[in-house]
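[1] Fold the following.
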Amino acid sequence: MDLDRIKTLIDALVASDLNEMEFSEDGWSLRLVRRAQPNDMVRAPVNTVPSAHSRQRPTRAAPDVAPERVANVAAPLFGIVHLQPAPDAPVFVSVGQAVTAGTPLCVIEAMKMFHEVRAEHDGTVSAILVASGQEVEAGQELIRFA
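    From the prediction side, this is the model:
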């Protein structure tokens, strides 16, 4: 089984609502399992995972005040996050930067393959919650938007 086939299968699992996938070919067998997230009871899109802090304590808003909308970008898979395209290149995005949907935010390296993470919505980067070179889990919050 070649790396392109494995990457295709990982991408298919990430893009689907499946929790588990198994594939066999030419004597090889690959089983991919998505870890259960604390908020799986109410399934959220991959890029909007509540932060651990917001799960620990309930927030209360005044009845006539709308709560602030924060969009979080989560890692679609386990790997090493890179906040710049090359060691000597500038970072993809920085705090305070306005981005549009489709803007590259970071790259996750998994099994020597690089997976680009892009913004799904327009917004302003309010926090970068990981460091370049850090190992991240699937579903881990990477970047927060305001």
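[2] From now on I want contacts and neighbour counts done on CA atoms only, so please keep to that.
    Noted.
[3] Which stretches in this protein count as strands?
    Listed in chain order, the strands of the chain (DSSP state E) span 20-25, 28-33, 71-74, 79-82, 98-99, 104-110, 113-118, 123-128, 135-136, 141-145.
[4] from what I can see residue 77 touches residue 15, true?
    No. The criterion here is CA atoms under 8 Å, and residue 77 misses it with residue 15 at 10.8 Å.
[5] Neighbour count: these two, which is higher?
    residue 77 (20 against 12; other CA atoms under 10 Å).
[6] mind listing what that one touches?
    14, 108, 110, 136-139 (CA atoms under 8 Å, 6 or more residues apart in numbering).
[7] Go through the helix ranked longest in the chain and flag the buried ones.
    Ranked by residue count and defined by DSSP state H, the top helix of the chain is helix 3-15. Neighbour counts over helix 3-15 (16 or more other CA atoms under 10 Å) mark 6-7, 9-10, 13-14 as buried.
[8] Please name the residues that touch the residue nearest the centre of the chain.
    When CA atoms, centre = their mean is applied to the chain, the residue found nearest the centroid is residue 75 (2.1 Å). Counting by CA under 8 Å, 6+ apart, residue 75 touches 46-47, 108, 117, 136-142.
[9] Second input sequence below; structure requested for side-by-side comparison:
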Amino acid sequence: MDIKEIQSLIKFVAKSGASEVKLEMEDIKITIRTGALNSGGETTILQQIPMGQAPMAPAAAAPAPAAAPAKEASKEDKYITIKSPIIGTFYRKPSPDKPVFVEVGDTIGQGDVLCVIEAMKLFNDIESEVSGKIVKVLVDDSSPVEFDQPLFLVDPS
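    Okay, here's the model as predicted:
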């Protein structure tokens, strides 16, 4: 089972409303718990270990990033974050020979296509649900993105 199949499984479980799914095959064991069990509302793979091996100790948590200055935080509070609705690969252009959908400073309207996310060989147009001005693109072109990962900051004013 490769990472794309696992991501697809996570997406399916999150949409199904199930709180926990366990999958055991010949060489792999996966447990997926959705937000129904934890307050964060996130879907997480808890274990992925080859059968017959003891699970490894959990890795130490990454240190929290240094707190940003309060002035900068209050500036970004007024922006709307557009997040990825699916797991996949983020593309700023409809194809390599075409221009990007949006640039920083562009004014967008509700329903405007902002990017494309490829998931399982399908290209999904991601449309804006808000009107405003693109302040920041948070993901590099051709980068993998997770469900609910911030993609753009938009100034609605």
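[10] circling back to that earlier point, so which of the contacts of residue 75 of structure 1 comes closest to residue 54 of structure 1?
    residue 141 (12.2 Å; CA to CA).
[11] where's the closest one relative to residue 76 of structure 1, distance?
    Using CA to CA, to the nearest Å, residue 141 of structure 1 is found at 10 Å from residue 76 of structure 1.
[12] again with residue 105 of structure 1
    From residue 105 of structure 1 to residue 76 of structure 1 the distance is 13 Å (CA to CA).
[13] tell me, what's touching those two both at once?
    residue 117.
[14] Next, count neighbours for residue 145 of structure 1.
    22.
[15] so what corresponds to it in structure 2?
    In structure 2, residue 145 of structure 1 lines up with residue 154, judged by TM-score structural alignment.
[16] Distance of its match relative to residue 20 of structure 2?
    35 Å.
[17] Residue 48 of structure 2 now?
    In terms of CA to CA, residue 48 of structure 2 sits 15 Å off from residue 20 of structure 2.
[18] Span of stretch 12-20 of structure 2 from start to end?
    Terminal-residue distance, stretch 12-20 of structure 2 (CA to CA): 12 Å.
[19] now the angle from the longest helix of structure 1 to strand 28-33?
    Calculated by axes from the mean of the first three to the mean of the last three CA atoms, to 10 degrees, helix 3-15 of structure 1 forms an angle of 20 degrees with strand 28-33.
[20] what's helix 3-15 of structure 1 in contact with?
    Outside helix 3-15 of structure 1, the residues that reach it (CA under 8 Å, 6+ apart) are 19-21, 32, 76-77, 113.
[21] Tell me the residue in structure 2 aligned with residue 25 of structure 1.
    Aligned by TM-score structural alignment, residue 25 of structure 1 pairs with nothing in structure 2.
[22] brain fart, residue 70 of structure 1
    Checking TM-score structural alignment: residue 70 of structure 1 goes with residue 79.
[23] and its match, how many neighbours does it have?
    Using other CA under 10 Å, residue 79 of structure 2 has 19 neighbouring residues.
[24] Need the nearest residue in space to it, chain neighbours excluded.
    residue 155 (4.8 Å; CA to CA, 6 or more residues apart in numbering).
[25] Ok, residue 93 of structure 1 next?
    residue 105 (5.9 Å).
[26] what's the neighbour count on the one you found?
    By other CA under 10 Å, neighbour count at residue 105 of structure 1 equals 23.
[27] ok, now residue 85 of structure 1?
    Neighbours around residue 85 of structure 1, by other CA under 10 Å: 15.
[28] That one pairs with which position in structure 2?
    That one, residue 85 of structure 1, aligns with residue 94 by TM-score structural alignment.
[29] do you know how far the residue lying closest to that match once chain neighbours are set aside is from residue 29 of structure 2?
    Using CA to CA, 6+ apart and skipping the chain neighbours, the partner closest in space to residue 94 of structure 2 is residue 116 (6.7 Å). Counting by CA to CA, the separation of residue 116 of structure 2 from residue 29 of structure 2 is 32 Å.
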